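*Asks:* return a 3D structure for these sequence lines:
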Amino acid sequence: MAITRSHIQSAHTRIRADIRTTPVLELPEGVFGPALNLKLELTQVTGSFKPRGAFNRLRLAGDLSHGVVAASGGNHGAAVAYAAQAMGVRADIFVPEVSAPEKQARIRSYGANLVVGGARYADALAASQAHRDMTGALEVHAYDQPEVLAGQGTVALEWEAQAPRLTHLLVAVGGGGLIGGMAAWHAGCATEVIAVEPETSCALHAALAAGKPVEVPVSGVAADSLGAKQVGAAMFPIAAQNIRTSVLVADDAIRAAQARLWEAARILAEPGGATALAALLSGAWVPPRGARVGVLVCGGNTAIG
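*Replies:* Have a look, this model is predicted:
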């Protein structure tokens, strides 16, 4: 199923009562180098962009009598748990051992049954799908379902209305649901969506080089949110057609971007949430002359101090 602007507009109408319209912050030249527009999706319900896709999937599902199930590094699980609680549905969330304790606590706070096991996201996914097959629960995939992509694409719809003159958008990538939805919104438009990934978790970068989704090793400081070993099949055709630039950043650059967000703007981002900015601060991506740059701060589920 191809994701179009029409799908994303419909998703926004469907879920806008369930989500927050997250703010943007205009920063003048000198704070982070060039003048920037930050989209603060870390202020979304549950602390990341993920409720957009979760609610769109659940609102379209119909029968939820067997509950819902999801695998997650943490943020998606919290979003599904929150959406299920809001709709009065049981949620079983599977996370790997790498999932941050604060993310596990947030999932539990929304009343979900949390199962922790396996070294990486792929292990949690296999366990969640076994649960799905046994119980008939509705699977809410973290990034590889059309309904999820369309929901995540509402970030781009909203941002365009708030800051219509941006020419380049820096977006962190894990499994690709967020950037897939955003690239679908901007397909055929002048605005360029730029993919940013950790050097040690670079599933989209590898897929674009190979011409198809391929498996990559996963590690690093952002592995709990960006640590997909392979991008989704649903997003890859969108990326192959619409993502012209893909850059990688080191863990040290991500940590430095986290620190700069806090020091300069008092924004407490998790590593995945700081990854897009890391591309700019580290020089991995250099804006062309005249660019009007937007940076998505996609998540803030991290410990204080």
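*Asks:* okay, CA-based contacts and neighbour counts for the rest of this
*Replies:* Will do.
*Asks:* in this protein, which spans are strands?
*Replies:* 24-27, 36-40, 68-71, 91-95, 113-116, 138-139, 168-172, 192-198, 246-249, 293-297 (DSSP state E).
*Asks:* mean neighbour count and distance to residue 224 added to those strands, as JSON lines?
*Replies:* Listed next are the strands of the chain as JSON lines, based on neighbours: other Cα atoms under 10 Å; distance: least, Cα to Cα, whole Å:
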{"stretch": "strand 24-27", "mean neighbour count": "15", "distance to residue 224": "25"}
{"stretch": "strand 36-40", "mean neighbour count": "22", "distance to residue 224": "20"}
{"stretch": "strand 68-71", "mean neighbour count": "27", "distance to residue 224": "12"}
{"stretch": "strand 91-95", "mean neighbour count": "28", "distance to residue 224": "9"}
{"stretch": "strand 113-116", "mean neighbour count": "16", "distance to residue 224": "13"}
{"stretch": "strand 138-139", "mean neighbour count": "22", "distance to residue 224": "20"}
{"stretch": "strand 168-172", "mean neighbour count": "25", "distance to residue 224": "13"}
{"stretch": "strand 192-198", "mean neighbour count": "26", "distance to residue 224": "12"}
{"stretch": "strand 246-249", "mean neighbour count": "22", "distance to residue 224": "16"}
{"stretch": "strand 293-297", "mean neighbour count": "26", "distance to residue 224": "16"}
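*Asks:* tabulate these (a markdown table), appending distance to residue 124.
*Replies:* Listed next are the strands of the chain as a markdown table, based on distance: least, Cα to Cα, whole Å:
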| stretch | distance to residue 124 |
| --- | --- |
| strand 24-27 | 34 |
| strand 36-40 | 28 |
| strand 68-71 | 5 |
| strand 91-95 | 5 |
| strand 113-116 | 8 |
| strand 138-139 | 13 |
| strand 168-172 | 22 |
| strand 192-198 | 21 |
| strand 246-249 | 26 |
| strand 293-297 | 26 |
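*Asks:* between the ones you listed, which gets nearest to residue 258?
*Replies:* strand 293-297 (10.2 Å; Cα to Cα).
*Asks:* to compare against the first, here's the next sequence to fold:
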Amino acid sequence: MALEQVTPEQISSIHALIRQHVRHTPTMQADLCDFGGHALPVDLKLELLQHSGSFKVRGAFTNLLTRQVPAAGVVAASGGNHGAAVAYAAKQLGIPATIFVPSVASAAKIDLIRSYGAQLVVGGDRYADALAASEIYVTESGAMPIHAYDQVETMLGQGTLGKEIEEDLPHVTTLLVAVGGGGLIGGITSWFTDRIKIVAVESDGAPTLFDAFKAGHPVDAPAGGIAADSLAPKRIGELAFPLAQKYLQPPVLVSDDEIRSAQQALWNGMRLVAEPGGAAAFAALLSGKYVPGLQEKVCVLVCGGNTTAVNFG
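*Replies:* Below is the predicted model:
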């Protein structure tokens, strides 16, 4: 479905619609990677500087501006970032919002959601539990659900990141993107199709896309690891998986220790505080799990910064 419904033309239209509500986040170059004795300049897209601290606000505004919102408002289930984004966008547009998050959500994300005035419900151990609870609430309240990743409007919004990256960094040949449910990489892949190489990166504690590639279809996967509050849905989205099959290779898997090292390197080198999910794509480079060729022009998407777990020294 996403192959027909999430196109570059539609993404361009959505970008024009939401651009007044979202930040065109900056890029910067990091000369900290040494591959086989040579330094590789790496461009970073700093989406951790976006409103609400992550890329998710793009999909949130797309939903609120293109769908008919009932008087009961909107409801979202989230590991944290999507909930914060929906709460922020709803506050800006004067719409009631109810957000369901699991107990694994970080304190930073819970506090952020509350700061935007949304009704917050914390319960269950993982994102799937929050999603189930939110679906019951939708039935009882009549509120409009906004899915974190497996929804056309959400994916269109996230795809605007691809448009910005191409505008700002037209030389890029390779883009590393972290994967949770697939809304981000699905939207970005829909923008670029096969014009550049897109490398999917997952936590080895939550290999949703990796396991789907092995099975040939979305399957339930483990939902653990340090980035569980942003990269650990129950399974990859039905919309994103056909795009992954068509345009991507199986994802690179990174460990918790490699993600922590990437967080440390982003802080040491550029004073960027990235959450674990936000640093996962950079971890693939830093750990050597993905080694680019000499001619590759690499960009890494640093997609979120909502964390209080900072002890970098």
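*Asks:* report the TM-score for the pair.
*Replies:* Between these two chains, after superposing, the TM-score reads 0.97 (TM-score structural alignment, normalised by the length of structure 1); 304 aligned residues with a Cα RMSD of 1.2 Å.
*Asks:* before we move on, back to that, right, and the strands of structure 1 - which one's nearest residue 282 of structure 1?
*Replies:* Closest to residue 282 of structure 1 of those, according to Cα to Cα: strand 246-249, at 7.6 Å.
*Asks:* which residues of structure 2 does the closest one align to?
*Replies:* Mapping strand 246-249 of structure 1 onto structure 2 (TM-score structural alignment) gives residues 251-254.
*Asks:* residue in structure 1 paired with residue 166 of structure 2?
*Replies:* In structure 1, residue 166 of structure 2 lands on residue 160 (TM-score structural alignment).
*Asks:* excluding its backbone neighbours, what's nearest that match?
*Replies:* Spatially, and ignoring its direct neighbours in sequence, residue 160 of structure 1 is nearest to residue 166 (7.8 Å; Cα to Cα, 6 or more residues apart in numbering).
*Asks:* wait, doesn't that neighbour sit right on residue 290?
*Replies:* No. Residue 166 of structure 1 lies out of contact with residue 290 (Cα atoms under 8 Å); the separation is 10.5 Å.
*Asks:* alignment lookup: residue 88 of structure 1 to structure 2.
*Replies:* With TM-score structural alignment as the criterion, the equivalent of residue 88 of structure 1 in structure 2 is residue 94.
*Asks:* residue 166 and residue 290 of structure 1: which is more packed in?
*Replies:* Remark: of residue 166 of structure 1 and residue 290, residue 166 carries more neighbours, 18 against 7, as counted by other Cα atoms under 10 Å.
*Asks:* so who does the more buried one touch?
*Replies:* 160, 191, 291-294 (Cα atoms under 8 Å, 6 or more residues apart in numbering).
*Asks:* if you set the cut-off to 10 Å instead, what comes out?
*Replies:* Residue 166 of structure 1 is in contact with 36-37, 159-160, 190-192, 291-294, counting by Cα atoms under 10 Å, 6 or more residues apart in numbering.
*Asks:* ok, and these in structure 2?
*Replies:* For these, the aligned pairs still in contact in structure 2 (both residues aligned by TM-score structural alignment, their matches' Cα atoms under 10 Å) are 36-37, 159-160, 191-192, 291-294.
*Asks:* report the two of those separated the most.
*Replies:* The widest separation within these (Cα to Cα) is 16.5 Å, between 159 and 291.
*Asks:* ok, those two, which is more surrounded?
*Replies:* Neighbours were counted for residue 159 of structure 1 and for residue 291 using other Cα under 10 Å; residue 159 has more, 23 against 15.
*Asks:* surely that one meets residue 23?
*Replies:* Yes. Here residue 159 of structure 1 reaches residue 23: they are 8.8 Å apart, a contact under Cα atoms under 10 Å.
*Asks:* who touches both of these two?
*Replies:* Counting by Cα under 10 Å, 6+ apart, the residues touching both residue 159 of structure 1 and residue 23 are 38-40.
*Asks:* export the residues you listed to JSON lines and tack on distance to residue 284 of structure 1?
*Replies:* Shown next, in JSON lines, are these (distance: Cα to Cα, whole Å):
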{"residue": "38", "distance to residue 284 of structure 1": "18"}
{"residue": "39", "distance to residue 284 of structure 1": "20"}
{"residue": "40", "distance to residue 284 of structure 1": "22"}
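*Asks:* mind checking how far the residue nearest to the spatial centre of structure 2 is from residue 101 of structure 2?
*Replies:* In structure 2, the centroid-proximal residue (Cα atoms, centre = their mean) is residue 184; its distance is 4.9 Å. Look at residue 184 of structure 2 and residue 101 of structure 2: by Cα to Cα, to the nearest Å, they are 19 Å apart.
*Asks:* where along the stretch 151-300 of structure 2 do the helices fall?
*Replies:* Taking DSSP state H, counting those that start in this stretch as the criterion, the stretch 151-300 of structure 2 carries its helices at 152-168, 183-192, 208-215, 228-231, 240-247, 256-270, 276-286.
*Asks:* dump these to a markdown table, plus distance to residue 126 of structure 2.
*Replies:* Formatted as a markdown table, the helices of the stretch 151-300 of structure 2 follow (distance: least, Cα to Cα, whole Å):
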| stretch | distance to residue 126 of structure 2 |
| --- | --- |
| helix 152-168 | 21 |
| helix 183-192 | 18 |
| helix 208-215 | 14 |
| helix 228-231 | 8 |
| helix 240-247 | 21 |
| helix 256-270 | 18 |
| helix 276-286 | 15 |
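*Asks:* nearest to residue 35 of structure 2, out of those helices?
*Replies:* helix 276-286 (9.2 Å).
*Asks:* for that closest one, packing partners?
*Replies:* Under the contact definition 3 or more Cα pairs under 10 Å, 6 or more residues apart in numbering; DSSP states H and E, helix 276-286 of structure 2 sits against strand 27-35, strand 38-46, strand 174-178, strand 197-203, helix 228-231, strand 252-254, helix 256-270, strand 298-302.
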